[in-house]
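1. Okay, predicted coordinates and the sequence, questions at the end:
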Amino acid sequence: MAWSDELRHVHARLRKALVVTQEAVASGTPARPASRDLLLFCHGFCSALTGHHVGEDGELFPAIAAEHPELRETLRKLEQDHSMIAHLVGALQMAIDVGSSPEDLARHLEGISAIMENHFRYEERQLLAVLEALALDVDPGLVLGPL
């Protein structure tokens, strides 16, 4: 499977995980330790998204930069997005830890959703053609996160 297909697949899974997490929050269950389902969904989504970006920054983007130095500025912008998303994910995790209301958690998720979707679309526009032919012999799970 081409790296472009792998990226599309992981993005689709992350989008789905976000929807499941938003649905758990919309159920109105406060984020208390007793709310295991909500904590599980939020933790799973946050871990998957963070792992995806760490893998891109550490494995995928250096491989792209080596083959396509003209994309270094694009990759730098994508890494900045990763940093912003990590900040938003950290704020969501703190909100969960302090038992924020479902409305507050929904606002955090909406912010993550907006930035994440914009980031995914930009990344796909800029990199899918390059990923079609990328020669990277690494486990996709290590590069893009669990599939």
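-> Done, it's in. Numbering: from 1, shown residues only.
2. contacts, neighbours, all on C-alpha from now
-> OK.
3. quick one: the helices in the chain?
-> Assigned by DSSP state H, the chain shows helices spanning 3-26, 36-55, 61-67, 72-97, 102-132, 140-144.
4. measure the closest residue in space to Ser100 that isn't next to it in sequence to Asp104 for me?
-> Of all residues not flanking Ser100 in the chain, Ala31 sits nearest, at 6.1 Å (Cα to Cα, 6 or more residues apart in numbering). Ala31 is 10 Å from Asp104, where distance means Cα to Cα, to the nearest Å.
5. got it, and Ala129?
-> Using Cα to Cα, Ala129 is found at 39 Å from Asp104.
6. neighbour count winner among these two?
-> Taking neighbours as other Cα atoms under 10 Å, Ala129 and Asp104 compare with Asp104 leading, 16 against 12.
7. Enumerate every residue touching the closest residue to Leu7 other than its chain neighbours.
-> Leaving aside its sequence neighbours, Leu7 sits nearest to Leu144 (Cα to Cα, 6+ apart; 7.0 Å). Leu144 makes contact with Glu6, Leu7, Val10, Gly51, His52, His53, Gly55, Glu56, Leu60, according to Cα atoms under 8 Å, 6 or more residues apart in numbering.
8. Structure two is appended below for comparative analysis:
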Amino acid sequence: MAEGETSRFVAWGEELRAVHRRLRDALRVVRASTEAGDPVGPLSNDLLLFCRGFCAALTGHHEGEDRELFPAIAAAHPELRGTLRKLEQDHSMIGTLVAALQAAVDRRMPRDAIEAHLDGLAAIMESHFQYEERELLAVLEALALDAEPSDVLGPLGTEPRR
């Protein structure tokens, strides 16, 4: 290696697990913010902020996977193209649920309506994360992809390496 060059190794499987943990934690924060006050009263500013942040992070994560990660996996493992298509379909469905949640928040729907959206999104998100980890972690552990984790896995990916 030439002077000044750095070697970068990203354990993509661990990065994926870490982002999924952060997204689960963010969802818990959103849920906790719904518990304060009257369940059908006005939404708190904290709930509005946490919900919008969570929705942006989840959307950014899936967009990064679709744009960067899945093409790299498909190139290295063409036998996984069916799995990747299913994951992309999940991303589309989750995107629809996120849009419905965002619309409910923007309309300042009652907390019980927001909680119903969160329940549905949480169930699908968890099922998706478990499937993705079960199907891709072994492949990700050996994936050579020279990219920043935040570009590949969204805004909750690790900070860029220097």
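-> Received the coordinates, thanks. The structure presented is a predicted model; accordingly, all values stated were derived computationally and were not measured.
9. Now compute the TM-score of the two chains, please.
-> Superposed pair, TM-score by TM-score structural alignment, normalised by the length of the first structure: 0.95. Supporting alignment: 145 aligned residues with a Cα RMSD of 1.1 Å.
10. hmm, back to that, isn't the residue nearest to Ser100 of the first structure up against Ile96?
-> Yes. If you go by Cα atoms under 8 Å, Ala31 of the first structure and Ile96 touch, sitting 5.5 Å apart.
11. shared neighbours of these two, which are they?
-> With Cα under 8 Å, 6+ apart as the test, Ala31 of the first structure and Ile96 both reach Leu39.
12. how many other residues sit next to the equivalent of Arg28 of the second structure over in the first structure?
-> Under the alignment (TM-score structural alignment), Arg28 of the second structure pairs with Val19 in the first structure. Neighbours of Val19 of the first structure under the rule other Cα under 10 Å: 16.
13. Kindly report the same for the one 3 residues further on.
-> Residues contacting Gln22 of the first structure under the criterion other Cα under 10 Å number 22.
14. Nearest spatial neighbour of Leu18 of the first structure, chain-adjacent residues omitted?
-> Excluding the flanking residues, the one nearest Leu18 of the first structure by Cα to Cα, 6+ apart is Phe45, at 6.4 Å.
15. residue in the second structure matching that neighbour?
-> Under the alignment (TM-score structural alignment), Phe45 of the first structure pairs with Phe54 of the second structure.
16. try Arg107 of the first structure
-> So, by TM-score structural alignment, Arg107 of the first structure is matched to Ala116.
17. how much space between its match and Arg31 of the second structure?
-> Taking Cα to Cα, one finds Ala116 of the second structure at 11 Å from Arg31 of the second structure.
18. tell me the contacts of the match of Arg28 of the second structure?
-> Listed by Cα under 8 Å, 6+ apart, the contact set of Val19 of the first structure is empty.
19. Check the one 10 residues further on too.
-> Residues in contact with Thr29 of the first structure (Cα under 8 Å, 6+ apart) are Ser35, Leu38, Pro102.
20. cool, His61 of the second structure as well?
-> By Cα under 8 Å, 6+ apart, the contact list for His61 of the second structure reads Val152, Leu153, Gly154, Pro155, Leu156.
21. most neighbours, which of the residues you listed?
-> Of all those, Leu153 has the most neighbours under the rule other Cα under 10 Å, reaching 28 neighbours.
22. what residue of the first structure takes the place of that residue?
-> With TM-score structural alignment as the criterion, Leu153 of the second structure lines up with Leu144 in the first structure.
23. Translate Met116 of the first structure into the numbering of the second structure.
-> Matched by TM-score structural alignment, Met116 of the first structure corresponds to Met125 in the second structure.
24. For the most centrally placed residue in the first structure, give its distance to Glu73 of the first structure.
-> Using Cα atoms, centre = their mean, the residue of the first structure that lies closest to the mean C-alpha position is Leu49, 3.0 Å off. According to Cα to Cα, Leu49 of the first structure stands 22 Å off from Glu73 of the first structure.
25. His119 of the first structure too?
-> Using Cα to Cα, His119 of the first structure is found at 15 Å from Glu73 of the first structure.
26. which of these two has more neighbours?
-> Taking other Cα under 10 Å, His119 of the first structure and Glu73 do not tie; His119 has more neighbours (17 against 11).
27. Setting aside sequence neighbours, what's the nearest residue to the more buried one?
-> Once flanking residues are discounted, His119 of the first structure sits nearest to Asp81: 6.7 Å by Cα to Cα, 6+ apart.
28. do the same with Gly145 of the first structure
-> Distances taken as Cα to Cα, 6+ apart put His52 closest to Gly145 of the first structure, at 4.4 Å, once the chain neighbours are dropped.
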